[in-house]
Each structure stands twice: as structure tokens, then as C-alpha cells.
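Engineer: please find the sequence and the predicted model below.
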Amino acid sequence: MVQIVLFHAILGLRDAERDIADRFRDDGHSVLLPDLYAGRTAGTYAAGFALADEIGAETVEGRARAALDDADADAVLAGISAGAFRVGTLWSDRPVTRGAILIAGPADWSGLPRPDLPVAAHLARPDPFDDETYLEAWAGDPRASAALAIHRYDGVGHYFLDPALPDYHAGAAELCLERCLAFLASL
């Protein structure tokens, strides 16, 4: 079993992330669930972006980095939407991380992971935030030297694992979680 650090979406730490963490724990993994917004949440993406701007990128990044102080050096980095982007800002600083899970968004390749890092991406098709041209370029980026496995979920909303959002799709959410657990078991 592995330790996972799960970074929340732009909406803040909500029940959806807690439920995902519980699913991982039920499978025997330990999960750290940092609250990068210090208890604040938003109900819409627009409000989430405004909240993130109000808190400030430097504060959010500092809280994410501080959360890793409590994590094992080989902890799996996982993130949802903006949390997936957050993983990309951190993985180059974690040379022995066992893997990365990206849900509802890609990670930035500028902070390059090690070449053999197992990365599982779970992305809606289409996605309102990342169009197909962007995602194709992201997956084909020559800097993307990680062992990347991309799973697409057709006809679902951006954050399709959150039952509180109109994006939610029960079947896709279950399939995504099953695939995440299989990925974790492979590490």
C-alpha cells in the first residue's frame, strides 16, 4: 500500500475529495488531504477561481509545499483539476515519488518529473477548460518523458467525480476510481 497526497480542485477541499480519499483508504492506502484554502470553498468554478485569486498563488503554493513536509518521500502525488496542475509544480522536487494521478486536468510539464515516473491522467472528453488541441499537444509534448497513461471519459463534465456538481457522472466516476486503485496497486 502507498501513501497519497491528494490536492483538491479549484473549488477548495470539499466532500468529493474527502470521498475519494476515503475510497483510497478503504483500499488500504494512507491519504494526506491538504486544505490549501484553509477551510474556504466555492460552489462554482467562477467563484473558485475568484477565491484562488483572493488567497493568492504564492500562499496556495506555499501550503502545498508545506503539506509535503508530512509526506513520505515516495508518496504518490494526486490532484483534481487545479490540484492536478499543482502536482506538476511539485513533482520535480520529489525524485522518488512512486507515481502521479491527475484527475480532471493535466499537469504542467515545466517542472519535469523523472523520465520513468508512472502518471495516470483521467480526463473528460470534451473538457471545457482544456480543449482537444491543447490536450493532444500536452500528451505529445517532448518534455512529457514520464510513463503517461491517459484515460478519457466521453460525454461527462469536467469534474465528473463530484456529486455536488452538474458535471457528475456516476458511471465514469466509478470507472475512474477503479482505474486509480488499479494504478496504485501496480506501483
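Structural biologist: Yep, it's here. As the structure is a computational prediction, the values presented were derived from the model and not from experiment.
Engineer: please count neighbours and contacts with C-alpha atoms only from this point.
Structural biologist: Will do.
Engineer: for this protein, which helix is longest?
Structural biologist: helix 170-186 (DSSP state H).
Engineer: okay, one more to line up with it:
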Amino acid sequence: MAEVLLFHHAQGQTPGFLAFADELRAAGHTVHTPDLFDGRCFHDLTEGVAYARKVGFDELLERGVRAADGLPHELVYAGFSLGVLPAQKLAQTRPGARGALLIESCIPPSEFGGPWPAGVPVQVHGMDADPIFSGEGDLTAARELVESTGQAELFVYPGDRHLFVDASLPSYDKDAAELLTWRVLDFLSTR
């Protein structure tokens, strides 16, 4: 079974985010869910992003990196949207990574000293018409990542929702979320 460091999105540790972590635990995986927002949750994505800007994206990234301190190096790093920042940085820069799950975001590997590290498989998930994932360059970065390494898989779901996996949000898409969860569990079963 895999050990996973899972980072939340810009609305914080919502009930849907925590339920996703529990689903991975129910499959036998160890899942760590650090709170980068010090207990704050936001009902609206815009409010969460405003809070992230106030704290500073660099500070949130460093909080995520510090969350790995004291944990084994042999982790799968995972994140939703904003949480992809620390997940991807750790997967690329912390020795021993077993894999990465980048959900609804992807950063060009060059931002973290790229290229993507050898021996670290990665899945990227997002919706094809999501104005954030598709419209802000994440989908392009994901396609470039897949082209640059034989260790990357890109799964694009039909739809225009951001945070479609979080069952506690109006953006939840049950069918896409179930398929994503099945793919994630399959990925984790080999780590």
C-alpha cells in the first residue's frame, strides 16, 4: 500500500476533500492531509484564492514542503488545484518520490528546476473545458509533461467544472469523480 501526502485546494480542507482522503484510506493507503490554511475553509473559490494571495503563494508552497518534514521520503505526492504546487514541487525535488497525482492543475516542470525526474510516475487529471485547468495553461503544461517523459498519464474529462472531485461543493461531478478515483486507486496500488 502507498503512503500519500495529499494537499487541499483553495477552499481548504472541505468535507469533500477529507472524504476523498478517507476513500484512499479505506483502500488501505496511509494518507497525510496537512492543513495549509490553519483551519480556514471557504464557501467560495474566489474567497479561498483571495486568502491564498494574502498569505502568499510562496508561503503556502513552503508550508507544503515543510509538511513533508518528518515523513518518509518514499511518498506519493498529491494535490488538488492549489495543492498541486507543493505536491509537484516535492515530487520533483525531494528524493525518493514514489509518484505524483496532479488533480486540476499542472505546472511546467521547469518551474521547479525540471525536467520531470526519472523513475517518478505521474497522473494529471482535469476537465477539458474547465476555465482554470484548460484556460490558464495547466492543460498545456500537462500535455508538455506527457510528451517529455514516458512516465506521465493525462486524463481529461468532459466538462467545465473546477474542483469536480469534491463532493461537498456545487462543482462536484459524480461520474467524473468516480472515474478519477478509480484511476487514482489503480495508480496507488502499484506504488
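Structural biologist: Thanks, I have it. It should be emphasised that the depicted structure is a prediction, and the values quoted were computed from it without experimental measurement.
Engineer: now what about the TM-score between them?
Structural biologist: The TM-score (TM-score structural alignment, normalised by the length of the first structure) is 0.91; 187 aligned residues with a C-alpha RMSD of 2.0 Å.
Engineer: could you tell me where the longest helix of the first structure falls in the second structure?
Structural biologist: Mapped onto the second structure using TM-score structural alignment, helix 170-186 of the first structure spans residues 174-190.
Engineer: just say helix, strand or coil for the residue lying farthest from the centre of the second structure.
Structural biologist: Computed with C-alpha atoms, centre = their mean, the maximum C-alpha offset from the centroid of the second structure is found at Lys54, amounting to 21.3 Å. Following DSSP: H, G, I helix; E, B strand; the rest coil, Lys54 of the second structure is assigned to helix.
Engineer: if we look at the helix or strand hosting Leu6 of the first structure, which residues are touching it?
Structural biologist: In the assignment (DSSP states H and E), Leu6 of the first structure maps to strand 3-7. Residues from elsewhere that reach strand 3-7 of the first structure (C-alpha atoms under 8 Å, 6 or more residues apart in numbering): 17, 21, 29-36, 64, 68, 71-72, 74-80, 83-84, 86-87.
Engineer: swap the cut-off to 6 Å and go again
Structural biologist: Residues from elsewhere that reach strand 3-7 of the first structure (C-alpha atoms under 6 Å, 6 or more residues apart in numbering): 29-33, 75-79, 83.
Engineer: which two from those end up farthest apart in space?
Structural biologist: His29 and Gly83 (19.3 Å; C-alpha to C-alpha).
Engineer: neighbour count: those two, which is higher?
Structural biologist: Comparing His29 of the first structure with Gly83 by other C-alpha atoms under 10 Å, the one with more neighbours is Gly83, at 26 against 17.
Engineer: give the contact list for the more buried one.
Structural biologist: Here Gly83 of the first structure is in contact with 7-9 (C-alpha under 6 Å, 6+ apart).
Engineer: same question, His9 of the second structure
Structural biologist: Counting by C-alpha under 6 Å, 6+ apart, His9 of the second structure has contacts 80-83.
Engineer: how about the strands in the first structure?
Structural biologist: Ranges of strands in the first structure, per DSSP state E, are 3-7, 30-32, 76-80, 100-103, 118-125, 147-154.
Engineer: so where is the fourth one in the second structure?
Structural biologist: Strand 100-103 of the first structure lines up with residues 100-103 of the second structure when matched by TM-score structural alignment.
Engineer: now the first one
Structural biologist: Using TM-score structural alignment, strand 3-7 of the first structure corresponds to residues 3-7 of the second structure.
Engineer: report the separation between the spatially most central residue of the second structure and Leu6 of the second structure.
Structural biologist: The C-alpha lying nearest the average C-alpha coordinate of the second structure belongs to Gly79 (C-alpha atoms, centre = their mean; 1.9 Å). Relative to Leu6 of the second structure, Gly79 of the second structure is positioned 5 Å away (C-alpha to C-alpha, to the nearest Å).
Engineer: what's the answer for Leu71 of the second structure, then?
Structural biologist: Counting by C-alpha to C-alpha, the gap from Leu71 of the second structure to Leu6 of the second structure is 13 Å.
Engineer: also Thr149 of the second structure?
Structural biologist: Using C-alpha to C-alpha, Thr149 of the second structure is found at 23 Å from Leu6 of the second structure.
Engineer: comparing these two, which residue is more hemmed in?
Structural biologist: Taking neighbours as other C-alpha under 10 Å, Thr149 of the second structure and Leu6 compare with Leu6 leading, 28 against 17.
Engineer: distance of the closest residue in space to that one that isn't next to it in sequence relative to Arg94 of the second structure?
Structural biologist: Closest residue to Leu6 of the second structure in three dimensions, ignoring its sequence neighbours and counting by C-alpha to C-alpha, 6 or more residues apart in numbering: Ala78, at 4.7 Å. Using C-alpha to C-alpha, Ala78 of the second structure is found at 14 Å from Arg94 of the second structure.
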